[in-house]
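**Student:** pasting the structure only:
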């Protein structure tokens, strides 16, 4: 039971102060005029003012509350290195036992897990959440058992009591880390890029260690090994081997005695893109479709187009002097002998043999395709004639034989069943509302070789794609694709069709008909298999730990099969399905938890110092516990302190008025009358 004097004014404090001022002035005036009863009248006024102030004697029945000490245990990935977890468990038990043995003390144990999405150790966030559930007036101290490596220091809560760190590091701990800096998201093929690599040692590093071995692997191939210095930035020149995603893995072998090898690897994923695509377009004669091809290719900023239209064939003899002609000569030798390998794609648009390109040059085009080049033939009526390109050395690579028949009637192009699965024509019907417009001419071809992805009149092959050697060939058996571009009968997806066709021939990775790849989101991957087959088998996944599993793929659209997989660990995964393979990195190879692994109190030093706490190494033993006054240093050589808060719960309150109304009336009346009588007696 405790008692204290409190006031419950009957009037506003400012009004009581005004009345008190009036009393003082009146008393001073009476004193100046020599009135004999001024003292009694003043005392009477004081009694009234005191009554207006409402003095009350308050008695409280209090029940003391225990002090709360929070013990925060780090269980993040970096804190599971070595014997840190075991050391933490033993120290937490010993600390909790000592604290609970103190009178009027409770212990709250808080565990800090790994942060979500590679966010690291969210120690301060966890502590703030735990403190929000407790009365701040009862928290007497915070003990943190951790390696001191946290990633949310900016979220440190306001501490009403000392915070202490018992770090789990040992004096002989050391670690080696691989750092990759300046890695671009994409790079131009055949152009050199530079990656900055650094191998860094920290902690109690062994003496006379000046270099380390570095293994570099691209797309999971056999690694190449290099000797690199420690503690210095190294510029590594690199040329990407192929377009699309290139997965580079850098690894340094685990050294004897280091804490972990989880930060000895780094994954870099760089997309290889072509700088410029070089296209040669040869139009056999002017026609509306020639402008369509030209506009399509010129609209792509990544394409360098060389276009020749043959306006003056050798048989044309009109008597115009050569010096008066503004036409340039067709540089056949330069284009088809000397620089043919500089082109990514050659398009013959309604071209026929006129003696301009000798058989030697056309044979060179065949060799160009077999060596990895691409040729697209947009056929017109001349393809069905005796001067057809088919009746040349190109016969060996053209994917269909002309029958010499030209179909001159309207028809609607259609995507074949195989074309529904092929990336060049898949989903074309969804890109254009309504029915496609008709084309009015088609060259009949037979004995198609390769993939017939579109059909036309009488279900005859209209678009045929084929692979020859290392190269690709396409035959479009019509010269009326431009009708779609003009919007004839509603038009059609002409630009998208021709764009895909050109890019497939130039071997853009996203248009490969047989492909396997994965898209990563955190530690989850979406595995995608594209195939012309009606079904595919399961994909074999090899985890970074060397485990393998088979995952079935479900068809989500024609020719596209997918599956979702949650990777158990961060690292490089290998995927295999038939003759297709791919690699994918889930998360960083070295998570943020392992960027700094040497235990230290430095990251938390500022917060701990502000609360008068201390930092101690657990390898020196669990320190003793003492009670200290608020604001005093709470750490010594062998002890750490808590601040008892003296919190209590009020069970009942009793208030007794010191100046009840009857007493105020009696005292004031007596004093006023006494003053009047004294003045009257005088």
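**Tutor:** Looks like it came in fine. Quantities reported herein were computed from a predicted structural model and do not represent experimental measurements.
**Student:** from here on, contacts and neighbour counts on C-alpha atoms
**Tutor:** Noted.
**Student:** can you give me the helices in this structure?
**Tutor:** All helices of the chain, identified by DSSP state H, fall at 13-33, 38-53, 84-100, 123-132, 288-298, 332-333, 359-370, 417-421, 482-485, 494-505, 605-610, 661-681.
**Student:** quick one: which of those is nearest residue 187?
**Tutor:** helix 494-505 (18.8 Å; C-alpha to C-alpha).
**Student:** packing partners for that closest one?
**Tutor:** helix 288-298, strand 374-378, strand 471-476, helix 482-485 (3 or more C-alpha pairs under 8 Å, 6 or more residues apart in numbering; DSSP states H and E).
**Student:** Using CSV, lay out the helices of the chain together with mean neighbour count and distance to residue 637.
**Tutor:** Shown next, in CSV, are the helices of the chain (neighbours: other C-alpha atoms under 10 Å; distance: least, C-alpha to C-alpha, whole Å):
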stretch, mean neighbour count, distance to residue 637
helix 13-33, 14, 53
helix 38-53, 20, 54
helix 84-100, 17, 17
helix 123-132, 18, 26
helix 288-298, 17, 78
helix 332-333, 13, 90
helix 359-370, 19, 81
helix 417-421, 20, 75
helix 482-485, 19, 86
helix 494-505, 19, 73
helix 605-610, 16, 15
helix 661-681, 15, 62
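**Student:** The ones you listed: which one's closest to residue 311?
**Tutor:** helix 288-298 (12.6 Å).
**Student:** how far off strand 374-378 does that closest one point, in degrees?
**Tutor:** Here helix 288-298 runs at an angle of 150 degrees relative to strand 374-378 (axes from the mean of the first three to the mean of the last three C-alpha atoms, to 10 degrees).
**Student:** also this one, for the comparison:
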């Protein structure tokens, strides 16, 4: 219970001030007239004014409130390396014990994890939010348990009490960091692109670690190449992308002995490989309706550089003219098939047959071109079943099917085989079917939308590869195969042009050709056996493509080294998927069978690991403003003691908090000091005294 004297006016304050002014005027008039009792009149007026002010005794019943100390515990990723978790646990236990030993003091512990995305450590934001939940008048101090590497120091709140820092880490900590300072998002295939890297050492670096550092570079999870690079210098690295589409380039610096963490020793760069021009050589046999279709399809793509030759001499014409004199422009066979064959990305033989123009030596060079990584597409016509067939040449060693010498001339609809349902070249081609389809009799097809019919098939016997499309009775129509480093495709019909003309609704000729070309160009999105992942925020979508009937679980290695097994679910034939929520940003490694992949959620080296050496430099200005202190936990957790406001709050082995002496008012009572009748009687006596003194005079 506490008490104090206050004034509780009976009238509003303006009326009280008016009464005081009137009283002063009356006393002044008495003095001017020379009345001897003027001073008694003044006392009477003063008594009346005091009566109007109504002096009272205010008594409060107060309930004392405890002081509050806020402890913000940094639990971000950089606080989970080396001995920092043990230091953090030790410091929390010691602070709890110290606060428990202080009179009338409570502890509020605020854990701070990793922020969303790559925001880093928002230490000051957490402190401001914790202060907003507590009465400011009760805040006796704040303690930050951290490594000092925060990313929102500009949001530091205004503290009415000391701010202290308990610093984790060791004085002799050191760390090595890999940075990619410049990397383009796309590059042209065949042309080198320059990336800028930097390997940087931080902290108390041992003398043995200076100078050079090993650097490993791997593309698409392949075998890494190792180099020794200088530390502390920008390194310009030219790289030529091996294939089109997304190229995932991983840079890794092996963990050195004694460094804090390898979380910032890796970086991933994703560069989209773009072909400047797709060089295609189209060699056509005798003219036929499909020749113009092939040419129009290839010329309609501005990214295709087409070289087209057609053999115009009909086979039945025998006039004795030498072959090399049959054209106005000489067919540069040697230049195309010997000197510059490696400059082409794709060679297409459209209804071509052997007639002496391309000797076996040149065709053998085409075979070698495929084995060395080239691509050949053979669109077979009736001549493929004759003695002049390309199969009767050195190309037979790489062709995936052999002709039976039978040519079927009847209508059929191309079908995707069971294997083709899983192969990325033909999977999902049904989506390109016409909306409505009728069969040859005019009735609606009971099986739903289908493609238009073809009317010729060269019967083939599959010898290798994969049959992805079939004709009547399951006969092979489109066979794909890998030969050496290259790829080859055999189409057993020359009636694909019917789709382009829209016969019976047509079909997906353009899409099929595009996929064939991209598959033969080894585009990653059309690989039969592939493991890939895409990320959206912290959500990772894992995709496994295979021609097999099943796949195993994916081994997923998180940035902190923990391994989890992820089961996959078949979403459509040949495609298996899973969605995983990444627990933290960083580099993830995936493996299933012989397939590997890497993916980065956010940057491969998060902002949290840009600086891992514990330091109080960023927090020092804020701590100094409140006269607090910064103490390393390795030197021992200091004691807590009470200090007066404005006094130094840190010393050797101790940190101070400021008691606030806050309270809660439970009850308030007002009691007038003097009764109103007493004021009135006293004023009356003074006025009578003034009248008697003036009357005597």
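**Tutor:** Thanks, I have the structure now. Everything numeric here is computed off the predicted structure, so don't read it as measured data.
**Student:** circling back: what would the helices and strands packed on helix 494-505 of the first structure look like in JSON lines with distance to residue 657 of the first structure?
**Tutor:** Below are those laid out as JSON lines (distance: least, C-alpha to C-alpha, whole Å):
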{"stretch": "helix 288-298", "distance to residue 657 of the first structure": "98"}
{"stretch": "strand 374-378", "distance to residue 657 of the first structure": "105"}
{"stretch": "strand 471-476", "distance to residue 657 of the first structure": "105"}
{"stretch": "helix 482-485", "distance to residue 657 of the first structure": "99"}
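**Student:** Quick one, which of these gets closest to residue 239 of the first structure.
**Tutor:** With C-alpha to C-alpha as the criterion, residue 239 of the first structure lies closest to strand 471-476 of those, at 22.7 Å.
**Student:** which residues in the second structure does that closest one match up with?
**Tutor:** Counting by TM-score structural alignment, strand 471-476 of the first structure pairs with residues 486-491 of the second structure.
**Student:** in terms of contact, does residue 249 of the second structure touch residue 219 like I think?
**Tutor:** Yes. Counting by C-alpha atoms under 8 Å, residue 219 is a contact partner of residue 249 of the second structure at 4.5 Å.
**Student:** Name all residues that make contact with residue 174 of the second structure.
**Tutor:** By C-alpha atoms under 8 Å, 6 or more residues apart in numbering, the contact list for residue 174 of the second structure reads 201-205, 258-260, 613.
**Student:** of all those, which comes closest to residue 109 of the second structure?
**Tutor:** Nearest member of those to residue 109 of the second structure, counting by C-alpha to C-alpha, is residue 613, at 24.3 Å.
**Student:** So for stretch 138-151 of the second structure, first residue to last residue, what's the gap.
**Tutor:** By C-alpha to C-alpha, to the nearest Å, the extent of stretch 138-151 of the second structure from end to end equals 28 Å.
**Student:** Quick check: the residue nearest to residue 307 of the second structure when sequence neighbours are not counted vs residue 305 of the second structure, distance?
**Tutor:** Among residues not flanking residue 307 of the second structure along the chain, residue 281 sits closest, at 4.8 Å (C-alpha to C-alpha, 6 or more residues apart in numbering). To residue 305 of the second structure, residue 281 of the second structure is 9 Å away according to C-alpha to C-alpha.
**Student:** Settle it for me: which of these two has more neighbours?
**Tutor:** More crowded of residue 281 of the second structure and residue 305, by other C-alpha atoms under 10 Å: residue 281, with 21 against 17.
**Student:** okay but that one is in contact with residue 299, surely?
**Tutor:** No. Contact criterion C-alpha under 8 Å: residue 281 of the second structure and residue 299 do not qualify, at 11.9 Å.
**Student:** what residues are shared contacts of these two?
**Tutor:** In contact with both residue 281 of the second structure and residue 299: residue 306, using C-alpha under 8 Å, 6+ apart.
**Student:** and the match of strand 471-476 of the first structure, how far from the first structure on average?
**Tutor:** When the first structure is overlaid, stretch 486-491 of the second structure sits 2.3 Å from its aligned residues on average, using mean C-alpha distance after the TM-score superposition for the first structure.
**Student:** And the contacts of that stretch?
**Tutor:** When contacts are defined by C-alpha under 8 Å, 6+ apart, stretch 486-491 of the second structure is touched by residues 369-380, 398-401, 477-482, 516, 520.
**Student:** Pull out the buried members of the residues you listed.
**Tutor:** Buried by 16 or more other C-alpha atoms under 10 Å: 369-371, 373-380, 398-401, 477-482, 516, 520, out of the contacts of stretch 486-491 of the second structure.
**Student:** so which of the helices of the first structure comes closest to residue 186 of the first structure?
**Tutor:** Closest among those, using C-alpha to C-alpha: helix 494-505, at 18.9 Å.
**Student:** ok, the counterpart of residue 599 of the first structure in the second structure - how many residues close by?
**Tutor:** With the correspondence set by TM-score structural alignment, residue 599 of the first structure lines up against residue 614 in the second structure. By other C-alpha under 10 Å, 22 other residues sit near residue 614 of the second structure.
**Student:** Surely residue 614 of the second structure is in contact with residue 165?
**Tutor:** No. If you go by C-alpha under 8 Å, residue 614 of the second structure and residue 165 don't touch, sitting 11.6 Å apart.
**Student:** what's the overlap in contacts for these two?
**Tutor:** Shared contacts of residue 614 of the second structure and residue 165, counting by C-alpha under 8 Å, 6+ apart, come down to nothing at all.
**Student:** Going along the chain, name the strands of the stretch 101-250 of the first structure.
**Tutor:** With DSSP state E, counting those that start in this stretch, the ranges of strands along the stretch 101-250 of the first structure come out as 105-112, 139-146, 163-167, 174-181, 186-188, 193-203, 211-218, 224-229, 233-238, 244-251.
**Student:** which residues are contacting the last one?
**Tutor:** So the one you mean is strand 244-251 of the first structure. So strand 244-251 of the first structure is contacted by 178, 214-220, 240, 264-273, 508-510, 583-585 (C-alpha under 8 Å, 6+ apart).
**Student:** Over to stretch 407-423 of the second structure?
**Tutor:** With C-alpha under 8 Å, 6+ apart as the criterion, stretch 407-423 of the second structure contacts 382, 385, 426-428, 450-459, 466-472, 477, 528, 546-547, 572-575.
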